[in-house]
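1. pasting the sequence and the predicted model now:
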Amino acid sequence: MHTLAQLEAGALQGITRLQLAAGLTAFPEAIYTLADSLEILDLSNNALSELPADLHRLTNLRVIFCSNNRFRRLPEALGACPKLEMIGFKSNQIEEVPAGALPEQTRWLILTDNRVASLPERLGMLKRLQKLMLAGNQLTALPASLRQCHHLELLRISANLLTSFPDVVLDLPRLCWLAFAGNPFCESHSEHGEFPQVSMEDLQIHDVLGQGASGVISRGSWKRNIHGFSDEVAVKVFKGEVTSDGYPLDELEACLSLGQHPNLVTPLARMHSAGHAGLVMELIPADYRNLGQPPSLASCTRDTFTAGQSFRIQTLSRFIEQMQSVASHLQEHSISHGDLYAHNVLVNDEGHVLFGDFGAASRYHFLAKYQREGIAQIEARALTCFIEDMLGLCPEEDKGTTEYQRLLARVSG
C-alpha cells in the first residue's frame, strides 16, 4: 500500500504498480507523473465516483481496480486507454455500462455486486475476453453478441434477475467455468430434512482453519453430540452478502444435494448461527495440502503452481482418476461445480484427493435436455484443463511413459 504523500513527493517514480486507499474523492493528478511506468493501478476502497477523461495519458496502464467506491456508471475514459485489458469495479453502485467504456483489448472484466441491468452489444467485440464476472447484479438477459466472445473461459452470472437460462453461453467454445445459480429461473432450495439441524450452542468453536468469500471455516468440538458424529468437526458459517461467485446459500444447497463420495468432504448437519446459515462437516486431516494456487493476473483463468512442483506420472494419473470420478458424481446429481480447479483440490502423501469449494456450484436438473448436455460439456472442458495442468507437473523422465502419452492424447485430441 502506498500513500498520497509519497506520490506527491515524487517518491514513487518508476513503479509499475500503485495502490492507494486514502478516502479519495477525486483522482489524484500526481498519478500522471507515473505515466511512463505505471501498469497496474489499484484505487479500491476509496470514495471515487468518476475518473478523468484523459486517463489515456497513462499509456502503459494494463490493469485498473476500483472496487468498493461510489461509481454509478462505468467510466467511458477506460475505453480510450491504449493497453488496458483488465478492469475491476466490484461493489460499487454501477447501473450503466456504456459501450465506449469497454476497450477492445479487454481480457478481464469484473462488475460483481453492482446494479447493472443490461450490457451493451459491444461486449461481443471484445475478442480477447477470457474472464467475465457479473454476479450480484440486476441482469434480465445477456447480449446476443456474447456468442462472439470465442475466448471467454470463465463466466459468473449468478445472483441476477435472469428469468430463463441464457442459451447464448452454450455457444461459447472455450467456456470452462460457469456459475448461474440464484436467478429466478432456478428452482428453490430444498429443506434437506435428511440432515439434522444443530445450533451453534451445541458446539465449541476453536481455531479458524480458513476463510473465503462465502464464509469462515473453523475447527469445532461438540458440547452436545446427540447424533454420534466424530468428536472434532469442521464448522463453516456462511456470510450473507453476495460473493464473486454468487449467493452463499446456493453453495450450501449444492453441498447438501451431492450425497457422499470418497473424494468430497462429507456434510454432517445444517446449522444456524446469529441469523447466518452454517454447515457442519467432517474435519479434514492436517496432512492434506492444496494441489494448486489460484490464477494470477498473468494467467487470468488458469491455475498457478509452486516453482519446482512435480509428481510422478503414477500419482498424477491417480489424481486425474479421482477427479474424473468426482466429475461423474456431480453430473449424476445434475450439479455444475463451476470452479473445477487444482486450487480447490487437497491431496495427501498417499495421493488421495479431496475436492471442495462449491461457491460457484449450480443445480441444473430442471433445465431442458440440450441445456443439461451443454452444461456437462462445459464442465468436461474444465476437467480437460485440470488434466493439462497435471501433465504440466510431470517430470521429464516420465513423459515417455505409456500412461503420460495416453493422458496427453486425451487433452490434445
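-> Done, it's in.

2. rest of the way, CA atoms for contacts and neighbours
-> Will do.

3. any idea how far the residue nearest in space to the middle of the chain is from residue 280?
-> Among the residues of the chain, the smallest C-alpha distance to the mean C-alpha position (Cα atoms, centre = their mean) belongs to residue 245, namely 5.5 Å. Distance, residue 245 to residue 280, by Cα to Cα, to the nearest Å: 21 Å.

4. you'd agree residue 282 is up against residue 231?
-> No: at 9.9 Å, residue 282 and residue 231 do not qualify as touching, with contact defined as Cα atoms under 8 Å.

5. those two: which is more packed in?
-> Taking other Cα atoms under 10 Å, residue 282 and residue 231 do not tie; residue 282 has more neighbours (19 against 13).

6. ok, the more buried one - contacts?
-> 230, 232, 233, 234, 265, 266, 267, 268 (Cα atoms under 8 Å, 6 or more residues apart in numbering).

7. out of those, flag the one nearest to residue 310.
-> Within the set of the contacts of residue 282, residue 265 lies nearest residue 310; the separation is 25.0 Å, counting by Cα to Cα.

8. for comparison:
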Amino acid sequence: MHTLAQLRAGELSGITRLDLVEGLTEFPQEIFDLADTLEVLNLSGNKLSSLPDDLHRLSRLRVLFCSDNRFTELPECLGHCQALSMIGFKANGIVRVSGTALPPQLRWLILTDNLIETLPAELGERPLLQKLMLAGNRLRALPPSLSQCHRLELIRIAANQLTELPQWLLTLPSLTWLAYAGNPLETEADAAALEATPLIDWSSLRLEQRLGEGASGVISRASWQPVGQPERSVAVKLYKGEMTSDGSPLHEMNACITAGLHPNLIRVEGRIGNHPEGQQGLVMQLIDPSYRNLAALPSLASCSRDIYTDDCRFSADVALRIAKGIASVAEHLHEQGITHGDLYGHNILLNDQGDCLLGDFGAASFHATTDNLETRALQRIEVRAFGILLGELLARIDSGLSADRRVRLEALEQRCCQPDVLARPGFSEVVQQLEAL
C-alpha cells in the first residue's frame, strides 16, 4: 500500500500500480504526475464520490478499482479512457450507469452490491466484454444488446430481481460461468434436503486453527464431540453476511447441502445450530493435507483463465482420473438440479494420485430437474467449463498418452466448447466417453 505523502514527495515516480487508501474525499491531482507509466489504479476503501473529467490524461490506465466508496453513478469520464479495460465499483450505492461511462476497450466490469435497476444498451456494444459482475443489484432485466457480446464468458447476476433468463443469454457461444441464484426466476432449493441435514450444536464444537478465508466465509479446523461418540476432527465454515461477487453466502450453504453425497464432493456433516451470534455455518469433512489446489485464480491479465504453475505436470492416468472425477460430480450436481457456476481448476482440490474434490459453491444456482430446453442449455453452458478444464489438463500431460487417446480427448474438448450450446454433449455422455478411454 502506498501513501499520499509518498505520492506528493515524488517518491512513486515511474510506478505502474498505485494503491491508495487514506479516507480520500477528492481525487489527488498528484496522480496525474504518474501518467506516463500508471496502468493499475486502486482507490478502493476511500470516500470518493466523483472522479476528474480529465481522467483520460492517464493514457496508460488499464485497470481501475474504486470499490467501497460513495459513488452514486458510474463516472462518465471513464468512457474517455481509451486503454481502460477493467473497472471495479463494488459496494458503492451506484444507481445510474450511463452508456457514455463505458470505455471502448471494456473487458471486465464489476458492479456488484449496488442499487442498479437498469443497464444501458451500450453495454452490448463493447465487443471485448468477457466478465460481467452484477450480483446484488435491483435488475429486473438485462439489455438485449448483450446478445452481441460473443466473447462474454462469465456473468454474475445473482441476488437481483430477474423473473426469467432471457433466451439469448442461453445461446451466447462463449458463456461458460453463470450464476443467477437469489432471483425470483430460480427454482427453490430442495426443502426436504435442507430439513434432513443434521443440526450440530455449537457447544459440541471446539475451533482450532484457521484453514482459510474466502469471500463467503472462514474455514477452520475443529474438534467435534457428537453425543455418545468419540471426538472427531472436522472443518467448520462460518458464513459471512455480505454479498460476494458470486451472490449470497447463504445460497452457497443451501447448495452445499442439496448437493448430497458424491466421492468427489466434500461431505457435509451438518448445519451449525445455536451459534452465540446467530451465524450460519456448516460442519464438513476435514480434507487430508496432501490435497492441494489444481490451479490459482485468474489474474488481471488472464481475466477468465486460471493460472497454473510452470511445474504443474501430470501423467495421462492422473489427468484422466481428474477429468473423470469432475465430469462425474458435475453430472451428479445436474441430476440434483444444481449448476456449480464456477467449474474451475482453482476450485478443485487434488492429491498426487489424481483423487479430486470439487469445492466452492458460491456461484451455484438451482434449476428444474425436468429435461427442457432451458435446463439443457444451463447444463451445456457448464459443459463448456469442463471442456476448458480438459484442455488445460491435456496441455500438462507429460507421459503415458498415446496419439490415439490424445486425438479422442481433443475431439471431446472441442465438442464441449463448440459455440452451438445445445449441440454440446451432456455430462452423462462425457463420463461415458472418458470411461471408454
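-> It's in. Being a predicted model, the structure only gives us computed values, none of them experimental.

9. residues contacting the residue nearest to the centre of the first structure?
-> Contacts of residue 245 of the first structure by Cα under 8 Å, 6+ apart are 135, 156, 158, 179, 359, 360.

10. that one maps to what in the second structure?
-> For residue 245 of the first structure, the equivalent position in the second structure is taken to be residue 246, counting by TM-score structural alignment.

11. SS state for that match?
-> In the three-state summary, residue 246 of the second structure is assigned as coil, counting by DSSP: H, G, I helix; E, B strand; the rest coil.

12. residue range for whichever helix in the first structure runs longest in the second structure?
-> In the first structure, taking DSSP state H as the definition, the longest helix is helix 369-391. Mapped onto the second structure using TM-score structural alignment, helix 369-391 of the first structure spans residues 372-394.

13. give the buried residues for that stretch.
-> Neighbour-count burial for stretch 372-394 of the second structure flags 374-394 (criterion: 16 or more other Cα atoms under 10 Å).

14. just stretch 353-367 of the first structure next, same as before
-> Neighbour counts using 16+ other Cα under 10 Å place 353-365, 367 of stretch 353-367 of the first structure among the buried residues.

15. go on, stretch 201-209 of the first structure?
-> Applying a neighbour-count criterion of 16+ other Cα under 10 Å, one finds 203, 205 buried in stretch 201-209 of the first structure.

16. tell me where the stretch 201-350 of the first structure has helices.
-> 248-257, 313-332 (DSSP state H, counting those that start in this stretch).

17. re the thing from before, so which of the buried residues of stretch 353-367 of the first structure belong to strands?
-> Secondary structure assignment by DSSP state E places 353, 354, 355, 362, 363 of those in strands.

18. the first one matches what in the second structure?
-> Right, the one you point to is residue 353 of the first structure. Correspondence of residue 353 of the first structure to the second structure, assessed by TM-score structural alignment: residue 356.

19. leaving out the residues flanking it, which one is nearest to its match?
-> Of all residues not flanking residue 356 of the second structure in the chain, residue 350 sits nearest, at 4.2 Å (Cα to Cα, 6 or more residues apart in numbering).

20. and if you look at residue 288 of the first structure?
-> Nearest residue to residue 288 of the first structure, sequence neighbours excluded (Cα to Cα, 6+ apart): residue 348, at 4.5 Å.
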